[in-house]
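Peer 1: how would this look folded up:
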Amino acid sequence: MEDLLKGAYDLHIHTAPDVVQRKCGDLELARRLVHRGMAGCAIKNHYFDTAVRAKLLQEQFPQLRVAGGVTLNRSVGGVNPDAVERSAQAGGKLVWFPTLEARSYQQYQHRNEPSADLSRFLSVCDEKGNLLPQALEVLDVATRHQMVVGTGHIGADEGMALVRAAAERGCTVVLTHADNPADCYSIQQQQEAVALGAYVEHSFFTTYHNRTSIEEIARQIRAVGCEHVLLTTDFGQLNSLYSDEGMEEYARVLMTQGFTAKELGIMMRQVPERLLEGMSSAD
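Peer 2: Below is the predicted model:
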C-alpha cells in the first residue's frame, strides 16, 4: 500500500488554524505527506482564504506541490468575484462555491425543521434556476486566472448550472464530493458533467463516516470512468484519520471493489496532476 501513496495527492484537506479544532496544522500535514512519499495537497478552509498559507507551506516543502484558495461563504462576502480575484493575485489556485453556508446544504441539514429561516444562506441561482450575475462573474475570474472551480455544497441542480456555464468559458469544474447525501449528483448528472469537461470528486469522508457506501462509490466511479474522477479525503476532523492514512485506507477499500493499482493511480495521481498543471499554467 506504500507504493500506492507514492506520488499521490489529496486535494481536499482541512487543517489548523481554523475556527474549529482540526486534526493537525499545515506543518504537521506537510511532514506526514513527505514521510509517506506523497506529492502534494490542497488545503481548504470554509471561512478563510488559504492561498498565502499554501504558498508559505510550498516554500518550506519544495518537494511538495501545495495549492490553496478561497471558499465563497459569507466571511468573504459570499459569491464575491472580488474575493476570487484577490485570491488569484495571492497565488490561489482553487475557488469553491458556498459550502456550509449554501442554502441547499442548510435545507438538507434542517430537513426536519420546515419552519427554519434559511434566508441568510447562499444560493448561486435565482428562483427560476438561472445563475446569478455574480456567480457568472466568479466563473469569468476563475477562467482568466485558470483557477479550478469546486461546486462546494450547493445543490446538484445549481452545480450543473455552473458546469454548463463553465464549459462555455473553458473553465475547469470539480463536482465537490459528488456522492455526499447533502448535495449528491445523479449518475446522469455526473455523466453530463464529465462530457462537458468537469471532474467528479469522491471523498473518503462520506464512506468513513457512513454517509455513502463504498459499493455506491464504486458504482458511480465505474459510470463515468476513472479518468474523470478525483479521489480525496476531505479529512481534518478530530474523529477522522490523518490525510495520508485516509488515502491509504480509501485505496484499500476500493481495491476490495475490484479497482486495480493502475486505476487508483489515475484517480490519486494523474487526475490531480492534470488539475494542478492547469492551475500552474497561469503562473
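
Peer 1: C-alpha only now, for contacts and for neighbours.
Peer 2: Noted.

Peer 1: Strands along the stretch 101-250 of the chain, start to end?
Peer 2: According to DSSP state E, counting those that start in this stretch, the stretch 101-250 of the chain carries its strands in the segments 148-150, 173-175, 199-203, 229-232.

Peer 1: okay, these in JSON lines with distance to F61 and mean neighbour count next?
Peer 2: Converted to JSON lines, these look like this (distance: least, Cα to Cα, whole Å; neighbours: other Cα atoms under 10 Å):
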{"stretch": "strand 148-150", "distance to F61": "22", "mean neighbour count": "26"}
{"stretch": "strand 173-175", "distance to F61": "26", "mean neighbour count": "29"}
{"stretch": "strand 199-203", "distance to F61": "25", "mean neighbour count": "26"}
{"stretch": "strand 229-232", "distance to F61": "20", "mean neighbour count": "28"}
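
Peer 1: mind checking the SS state of D49?
Peer 2: Three-state call for D49 (DSSP: H, G, I helix; E, B strand; the rest coil): coil.

Peer 1: okay, now it: neighbour count?
Peer 2: Neighbourhood size, D49 [other Cα atoms under 10 Å]: 26.

Peer 1: same thing with Q21?
Peer 2: Q21: 13 surrounding residues under other Cα under 10 Å.

Peer 1: Where does it sit: helix, strand or coil?
Peer 2: Under three-state DSSP, Q21 falls in the coil class.

Peer 1: tell me the contacts of it?
Peer 2: Q21 makes contact with Q237, L238 under the criterion Cα atoms under 8 Å, 6 or more residues apart in numbering.

Peer 1: Tell me how far Q146 lies from L139.
Peer 2: Q146 sits 10 Å away from L139 when distances are taken as Cα to Cα, to the nearest Å.

Peer 1: let's see this one next to it:
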Amino acid sequence: MSAAVAQALHGLVDLHCHSGPSPFPRRFDHVEAARDGAERLGMRAMVAKSHHHNTVMDLLAMRGRLAEVDTEVFGGIALNSMVGGLNPHAVRMSLYMGGRVVWFPTISSGRHIDCHPEGDHFPTATVPLTVERIDITGDDGELRPEVHEILDVIQETGALMSAGHMHPEFIRQLFEVGRGRGMDRMIISHPNFVIGAEPEQCLEFTRLGAFIEHEAVMYDPEANMRWEPRALLEWIERIGPEHTVLASDMGQHNNPKPVDGFLRVAGALLDLGLAEKDLRLMVRDNPSFLLGLD
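Peer 2: Below you'll find the predicted structure:
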C-alpha cells in the first residue's frame, strides 16, 4: 500500500471500531486494535463500540495495557435491550466514568429488526441473546421522557450522540430536539445501510448540525459487503466533506483489520480524485471535534 496513503491517514480518529470483548466474534480486543492503529497509522484515537454493553468498563479493566499504546481509546453505550434500552442510569454511569458516545438503539431499533429479522449481515452471537424492540417515541408520537433525561446527561458531559440504526424519521425528530438544545455533536452512521436515509434527508440532518458517517467496511473490496468506492465519493460530494466522517466499522472476525480497510478505501477515494485535505477532514479533523479532542 502506498506510503502516501498512510501519510494522508496519519493521526486519524476511528469513531466506530468493533473490537472485543463482545458476544459477536471479534478479530481482536480493544488494546490490540489500538496498537495496530498506533503502529501503522499513528492513530490518534478510536472508539470501542459494542451493540451489547457499556465498553467504558472494558477499557478501565484494560487501562494497564492501554497505557503502553499511544492511541487514546474511548468507550460508550448503545441503548439496546441488553442494557435496559432507554436507560438514563446506564448512560450516567457510562459517561460519568469517561464514556464519550451514546448510540441510540442499533440492533434493538425497529428499523434494524425490520431489515434484518434473521440477523443477516450480522454474525451469530456466541451466547444466546434476546433482542427486544426499543422505540424512542410513545403512542403520542413524542419522544419518551427517558430520551430527554438521556439528552440531559449527553449535553452535560459534552458526549457525542449517535442516531444508532433508527428510521430516518425518528432520527430527524431526535436531531431537531438536539438542535433546539444547542447540541453540536450528533452523528448518523451508514445512512445507506439499514437506516435507508436518502442524501436529501442527510442534508437536512447536517442543517440541524449533524455529521454523516460512512464506513470503510462497506467499500473495502476485501471485506464482506463490497460496495463500490465511487458510490462513497458521490455521497461525499453531495453532502460535503465538512459534514462527513469516515470510520471503519471493523473488528469483526470475518473482516480485515480496520487499518487495512482505511488504507484500501482511502487509496481508492484518492485515486478517484478526492483531495487529500478533504480526506484528512473526514478521518481526523471532524471526528476529533466530535470526541472533544480539540
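
Peer 1: Give me the TM-score for these two chains.
Peer 2: Overlay of the two chains. TM-score (TM-score structural alignment, normalised by the length of structure 1): 0.89; 272 aligned residues with a Cα RMSD of 2.1 Å.

Peer 1: okay, Q146 and L139 of structure 1: which has more neighbours?
Peer 2: Neighbours were counted for Q146 of structure 1 and for L139 using other Cα under 10 Å; L139 has more, 28 against 25.

Peer 1: now the more buried one, nearest residue through space, not along the chain?
Peer 2: Excluding the flanking residues, the one nearest L139 of structure 1 by Cα to Cα, 6 or more residues apart in numbering is A166, at 6.4 Å.

Peer 1: Which position in structure 2 pairs with the one you found?
Peer 2: Mapped onto structure 2 by TM-score structural alignment, A166 of structure 1 lines up with G178.

Peer 1: Can you report how many residues neighbour that match?
Peer 2: Residues near G178 of structure 2, counting by other Cα under 10 Å, number 21.

Peer 1: Tell me how far it lies from E198 of structure 2.
Peer 2: Taking Cα to Cα, one finds G178 of structure 2 at 21 Å from E198 of structure 2.

Peer 1: Pull up the distance across stretch 220-240 of structure 2, start to finish.
Peer 2: Termini of stretch 220-240 of structure 2 sit 21 Å apart (Cα to Cα).

Peer 1: quick one on the thing from earlier: list residues touching both of Q146 and L139 of structure 1?
Peer 2: C171.

Peer 1: mind putting the strands of the stretch 101-250 of structure 1 in TSV, distance to H110 of structure 1 included?
Peer 2: As requested, the strands of the stretch 101-250 of structure 1 are exported to TSV (distance: least, Cα to Cα, whole Å):
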stretch	distance to H110 of structure 1
strand 148-150	23
strand 173-175	23
strand 199-203	23
strand 229-232	27
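
Peer 1: closest to E248 of structure 1 out of these?
Peer 2: Between E248 of structure 1 and these, the shortest separation by Cα to Cα is 10.6 Å, and it involves strand 229-232.

Peer 1: Mean deviation, the closest one versus structure 2?
Peer 2: For strand 229-232 of structure 1, the mean deviation from structure 2 after alignment is 0.6 Å (mean Cα distance after the TM-score superposition for structure 1).

Peer 1: So which bit of structure 2 is that strand matched to?
Peer 2: Aligned using TM-score structural alignment, strand 229-232 of structure 1 spans residues 244-247 in structure 2.

Peer 1: and the residue nearest to L139 of structure 1, how far is that from F48 of structure 1?
Peer 2: Applying Cα to Cα to A166 of structure 1 and F48 of structure 1 gives a distance of 24 Å.

Peer 1: T212 of structure 1 too?
Peer 2: Taking Cα to Cα, one finds T212 of structure 1 at 28 Å from F48 of structure 1.

Peer 1: any idea which element whichever residue in structure 2 pairs up with P98 of structure 1 lies in?
Peer 2: For P98 of structure 1, the aligned position in structure 2 is occupied by P105, per TM-score structural alignment. Per DSSP states H and E: P105 of structure 2 is located in neither a helix nor a strand.

Peer 1: Could you report the neighbour count for P105 of structure 2?
Peer 2: By the criterion of other Cα under 10 Å, P105 of structure 2 has 27 neighbours.
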